[in-house]
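Novice: What follows is a predicted structure for the sequence shown.
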Amino acid sequence: MKTLNVSRKVLVTGVCAVAVAGAALVYGPDLFDDGPEPLPGPAGRAMTAVTAGAPAALPDLVALIGDRRTWLREHPGDEASWAVLGAAYTERGTRFAEAEDFPRAERALRKSLAVLPAKRGNVDAQLGLAALANARGDFARGRAWGERVRKEAPKRWAAYPVLIDAYKGLGDYQAAQKAMTALEGLHSGAAVLDRAAQMYRDRGWREDAGAAALEAAAYAGSPVQKAACLHRLGELAWERGEPAEAVAQYTAALRLAPAHGPALAGRARALGALGRTAEAFRDYRAALAATPLPEYALEAGELYEAEGLDGDAATQFETLRARATEAGAQGVNGELTLARFETDHGEPDEGVRRLKAEWARGHRSMEVADALAWALYRTGEAEEALPYAKRVTDEGRRSALFAYHRGEIERTLGEYGAARRHIGEALRINPYFSPLLAPKAKEALAALGDPPEGGPKDMEDARRAREAAAAAEAARAAEAARAANAAKAVTPAKPAKPAPARKPGGAARP
C-alpha cells in the first residue's frame, strides 16, 4: 500500500466525551493537495470517515497510526502528520482504555508544536492537546487549550466539542450550552446531533434528547458511528427505566460493532435489571476485555455483590484498583471512580478526601457533586452533604441515582416530605437504577409511609399548623415571662428586721 501523504493544510482535532467517547480527527477539503491520492484502504478510511467528527474503526485507526509513523520517519518536519498521529493515539487511548497511548499522543503533539509553534498558527496540535487533556480528566487544561484555539480561530468548529467537554467537566453548564449553540451555528451532522442529545439530557429534556439521538443515528456515516448513536439511545432508554428497550438498542449497536465496550457494559446493566444475570456477567466480561475501564469493574462488582457472590465482587474491585492505578501512571485522573468505590465498598472518609480534592481542582460536574454529597452522607455529615445534593438535582438532569441520594440525605435530616418526594422520584424515573441501592430506595420509601390524605395541600396545611402551634407556644411562653416580671415589679418588698439594741459597753441585749 502506498504511504499516505498529508497536506500541511490538514485540519486535525480530538473530540473527547467523558468516559466513553474518543478523540476524533477532523480534516479539511485540501487533504491530499501535496501528494498522490491514496489508495482505498484502512488508513484512508480512518482519515476520511471522521471528517464530521465520527469515530474510526479500531483496525483502521491502527492502520492510520502505522502509516503516519512510517511517513514521519522520512518526513520528521511534517507538523500536520505529527498532529494526526497524536490525535489518533488519543482516540485509541480513550475509546479502548489504552492509557499507555496518552504519553505517545503527548509526545507526538509536542513534536508538532516544536516544528510549528502555536504562535505561528499550529491550531491542529493545540486542539489535539485540548482533547488529550480532557481524555485524561484534566479539564482546566482542556479548557485553556480550547479557548486559545477559539480565540485564534473562532470559526473552527472542531474547537467547540472540546470546549463542551471541558466546561462540563468543570461544572460550567452555561458555558457548555453557549459552546453548543456556537457549534450548531458552524456545523451539522451526526456528531453535532449526538452532542445536542447529551446537552438535552443534562437539562432534563428527555424527549428532545431521544429525538436528537435518533436523528444522529439516521445521519451516521459509518457502522462505528451508527453504533455509537445507538448506544446513546440505549443509555437514554436505561435512564428512563426501560431496560428491555435499552437491551434492544445496545444489541443493535453491537451488531454493527461487536466489541463496542460502552454498549456491552450498558447491555450488561440492563440485563441485570431484567434478572438475566448470567447474560449480564457475560457482557461485563466482554466489556472489560474490549475496554477495561475501572467503572465497568465497579458496576460488575456491585451486581455480583447484589447476587451474594462476594468473592467475585472482590475480584472485580481488585480489577478496578489495578486498572485505575495503571491509568493513573499514564496521567489519567480516575479519582471519581475510586472515590465512589471507597464510599460504598471501602473507606468513606477516603472517598470524601478524594472528592474534596477534585472539587478544589475545579472539577465540579454533576457527577462529582453527587459523589461528594453521598460520601459526606456516608461519613455522617448529612448537613454538609445536602447543598451538594441540591446543586446536582437543581441542574435538571432526570437521574434516579441523584434523586435517591438527595432523598436519603433529607431523610437523615428529618426532612421527611422532601425525602419522600425525592426517593419516590428516583423509583419513578428508573426503578432498576442500581442493583444495590434500588432495593434500599424501596425500603426507605415504605418506611417513610404515605403522605397525608389530600396530597401536597394537606401536607402544606399540616406544616402550617405545626408552625402556628410552635408560634403560639412561643407566644404563651413569652407572655408568661412578661407576667412574672410584672408581678415581681409590683410586689412590696418586706421591711428589714431592726438590728438588736446594744448595751453600753458594746454587748447586745438578750
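Specialist: It's in.
Novice: C-alpha from now on. contacts and neighbour counts both.
Specialist: Will do.
Novice: can you list contacts of the one helix or strand residue 325 maps to?
Specialist: Using DSSP states H and E, residue 325 sits in helix 310-329. Residues from elsewhere that reach helix 310-329 (CA atoms under 8 Å, 6 or more residues apart in numbering): 99-100, 292-295, 297-298, 300-305, 333-334, 338, 341.
Novice: Next, the distance between the ends of stretch 44-56.
Specialist: For stretch 44-56, the first-to-last residue distance is 11 Å (CA to CA, to the nearest Å).
Novice: so how far is residue 26 from the spatially most central residue of the chain?
Specialist: Centroid-nearest residue in the chain: residue 367, 4.2 Å away (criterion: CA atoms, centre = their mean). Using CA to CA, residue 367 is found at 29 Å from residue 26.
Novice: swap in residue 272?
Specialist: 38 Å.
Novice: residue contacts, residue 444?
Specialist: 408, 423.
Novice: sorry, back to before: mind checking which of the contacts of helix 310-329 are in helices?
Specialist: 294, 295, 297, 298, 300, 301, 302, 303, 304, 305, 338, 341 (DSSP state H).
Novice: wait, which of those is closest to residue 194?
Specialist: Distance to residue 194 across these (CA to CA) is lowest for residue 295, with 22.3 Å.
Novice: Which parts of the stretch 351-500 of the chain are helices?
Specialist: For the stretch 351-500 of the chain, helices defined by DSSP state H, counting those that start in this stretch occupy the ranges 366-378, 382-394, 400-412, 416-429, 437-448, 456-490.
Novice: hold the first one in mind and look at this next one:
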Amino acid sequence: MSAVVVGVVFLVAAVGAFYTATVDDGVAAEQAQGPTVDPFTASIENAQQRLREVPGDYTTWAQLGTAYVEQARVTADPTYYDKADGALRESLTLRPEGNDAALTGQGALANARHDFAAAAELATQALAVNEYNSTAWGVLTDARTQLGDYAGATEALGRMLELKPGLASFTRASYDAELHGDLAGARSALEQALETTQGGAGEAFCRTYLGALAFSTGDLDEAAAQYTAGLEAAPGDPALLLGLARVDAARGDVDAAVEGFRTVVNAQPLPEHLVEFGAYLESQGRAEEAEQQFALVDTVRALFAANGASDDLTTALFAADHGDPAEALAAAQAEFDRRQNIDSHDALAWALHAAGRDTEALPHAQQATALGGASALFLYHRGVIEAALGQGDQARATLVSALDANPYFSPLHAPRAEALLESLGGRP
C-alpha cells in the first residue's frame, strides 16, 4: 500500500495477493488447531502427506505449488519459487488439459516473480477452463493492476467479488479503492475482510493494511492501534512489526524504530526492507550503519534473480536517491518496458530527475499522480521535478499536497519536502 516508503513489496504484487484457495485451507487448519500453527506450513504438510498416499493427485500438486508461493512470501526465501514451479508442472503433467488450478498457481507464481504479463496470460487460460474460478480472477486482478490496466483490474475484481466475497476479494477491493483515492471505501472493504476472519494470520493481514491505510494519511495513533491488535493475533509478524517501526520513526522514538526495523530485516531480509532500514539510519546521521544495510541489498537481490524474480523498481529508486543516475535510469527503463503503471512512471520520473532530465521526467511524474490515490512520495517526487523546472507555484501546491496527505511519508524525504517548500516561499 501507499504506506510503503520505498519501492513495492518484493514478494507481493498487490495487497490482495495474500490469499488463495490453498492458503484459505491452511488458515482453516490454523483456526481449528490454535494460533500457534503456521497456516502455510500446515498447507504444505497436509499436501505432502496426501501426495505420499496418492502421488497422482494433480489437484493436490497444484495446491502444494500455490502454498510454496505463499511460503516464499512469508519467509522471504525465493528458493520456494522453484519448488512451486516443480509442483505446478507436475500437476500439469498429470492433467495437462482442463487443469485450471495449476494454471492459476502458475499465474500466482508469475505475479510473485514480477512477470505480470505472463501472470495475466496464465490467469486467462485458467478462466477459459473454468470461468467460475474466483482465485484466477484474483490473479488476473493483481496482474492487470501491476500492468497499469486499472479499468481491467476493477472489472476482474468485480467478477471475483460476485463469485466469492470474502477475505481475498475484500482485500483486493480495498487496494483498488485506495488506488483511486477512495480511502473510506478502502477502509470499509478491509473492515469487511476482517469480519470474515477468526484471529490468526487472517486478522493479522487485515490489520496490517488497516494500519498502513491509517499511516498513509498520517494517523499515527490509529495505525499503532491496528498494528498492536494484529500482533495480539499473530505475535512477531514481520509486516506488523514493520508498521510499528514506521510509527515509532514518525514519533521520533529512534531506539524503538531501530529495534523494530532490525527485527524485520532479520526475519525478512527483502531488498525493500533493507533499503528502508538503511534510509532510516541515514536520516538519523548513522551513515556507517546505513551502508551496512545497503551492502546486503545486492546480495539478496542476486538470490531472488537466481530464482527468477526481478525488482528493478527498488533498484531504480535506491540508485536515484544515492547518486547513481545511470543505474537508476537503466533499472527504471527496464521496469517501464515491462509494465506502465503508476509505480513505474514514478520510478522513471525520479530516475530522469536524478539524471538532470526534468523536462522528460515531468510527464511521467504527472502520470504517476493522475489516478486519484497519489501517494505522498509520488507527489513529493513531482514537486521536486516541478521546482527544478522553475514551476514554483505548482511545485508549492504539489509539495503541500504531499505533506498534507502524510507528513511522515519518508524519514529522508519528508524533511526535504518541508525544506524545499520553505525555499519556495512556504505554503500558498
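Specialist: Everything's here; your move. From a predicted model like this one, the values you see are computed outputs, not experimental measurements.
Novice: What does the TM-score come to for these two?
Specialist: In this superposition the chains share a TM-score of 0.92, using TM-score structural alignment, normalised by the length of the second structure; 415 aligned residues with a CA RMSD of 2.2 Å.
Novice: looking at the helices of the stretch 351-500 of the first structure, which is closest to residue 136 of the first structure?
Specialist: That would be helix 366-378 among these, by CA to CA, at 15.6 Å.
Novice: In the second structure, what range does the closest one match?
Specialist: Mapped onto the second structure using TM-score structural alignment, helix 366-378 of the first structure covers residues 342-354.
Novice: For stretch 258-265 of the first structure, give me every contacting residue.
Specialist: Residues outside stretch 258-265 of the first structure that contact it (CA under 8 Å, 6+ apart): 20, 96, 227, 231, 234, 250-251, 253-254, 283-284, 286-288, 290-291, 296.
Novice: follow-up on the earlier one: is it possible to get JSON lines of the helices of the stretch 351-500 of the first structure that adds distance to residue 183 of the first structure?
Specialist: Below are the helices of the stretch 351-500 of the first structure laid out as JSON lines (distance: least, CA to CA, whole Å):
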{"stretch": "helix 366-378", "distance to residue 183 of the first structure": "23"}
{"stretch": "helix 382-394", "distance to residue 183 of the first structure": "25"}
{"stretch": "helix 400-412", "distance to residue 183 of the first structure": "29"}
{"stretch": "helix 416-429", "distance to residue 183 of the first structure": "31"}
{"stretch": "helix 437-448", "distance to residue 183 of the first structure": "38"}
{"stretch": "helix 456-490", "distance to residue 183 of the first structure": "43"}
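Novice: Identify whichever of the ones you listed lies nearest to residue 245 of the first structure.
Specialist: helix 416-429 (14.8 Å).
Novice: which residues of the second structure does the closest one align to?
Specialist: Following TM-score structural alignment, the aligned partner range for helix 416-429 of the first structure in the second structure is 392-405.
Novice: Report the mean deviation for that stretch after fitting onto the first structure.
Specialist: Superposed on the first structure, stretch 392-405 of the second structure shows a mean distance to its aligned partners of 0.8 Å (mean CA distance after the TM-score superposition for the first structure).
Novice: Show me how far that stretch is from its chain's centre.
Specialist: 26 Å (CA atoms, centre = their mean, to the nearest Å).
Novice: Could you do stretch 44-57 of the second structure as well?
Specialist: On the basis of CA atoms, centre = their mean, stretch 44-57 of the second structure sits 31 Å off its chain's mean C-alpha point.
Novice: can you list contacts of that stretch?
Specialist: 60, 61, 63, 64, 67, 68, 91, 94.
Novice: Now which residue in the second structure aligns to residue 170 of the first structure?
Specialist: Per TM-score structural alignment, residue 170 of the first structure is aligned with residue 147.
Novice: For that match, grab the count of nearby residues.
Specialist: Neighbour count of residue 147 of the second structure, defined by other CA atoms under 10 Å: 23.
Novice: for the host helix or strand of residue 174 of the first structure, packing partners?
Specialist: Assigned by DSSP H and E, residue 174 of the first structure belongs to helix 173-186. Using 3 or more CA pairs under 8 Å, 6 or more residues apart in numbering; DSSP states H and E as the contact test, the elements touching helix 173-186 of the first structure are helix 159-169, helix 190-203.
Novice: which residues in the second structure does the last one match up with?
Specialist: When the second structure is aligned by TM-score structural alignment, the counterpart of helix 190-203 of the first structure is residues 167-180.
Novice: list the buried ones in that stretch?
Specialist: Using 16 or more other CA atoms under 10 Å as the test for burial, stretch 167-180 of the second structure gives 167-180.
Novice: quick one: which of these is nearest residue 200 of the second structure?
Specialist: When those are compared for distance to residue 200 of the second structure (CA to CA), residue 167 comes out closest, at 13.1 Å.
Novice: got the contact list for that closest one?
Specialist: So residue 167 of the second structure contacts 19, 192, 193, 194, 196, 197, 202 (CA under 8 Å, 6+ apart).
Novice: Just the buried subset of the residues you listed, please.
Specialist: By 16+ other CA under 10 Å, the contacts of residue 167 of the second structure give 19, 192, 193, 194, 197, 202 as buried.
Novice: Let's have those in a markdown table, adding secondary structure and distance to residue 419 of the second structure.
Specialist: Below are these laid out as a markdown table (DSSP: H, G, I helix; E, B strand; the rest coil; distance: CA to CA, whole Å):
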| residue | secondary structure | distance to residue 419 of the second structure |
| --- | --- | --- |
| 19 | coil | 42 |
| 192 | helix | 40 |
| 193 | helix | 40 |
| 194 | helix | 40 |
| 197 | coil | 44 |
| 202 | helix | 41 |
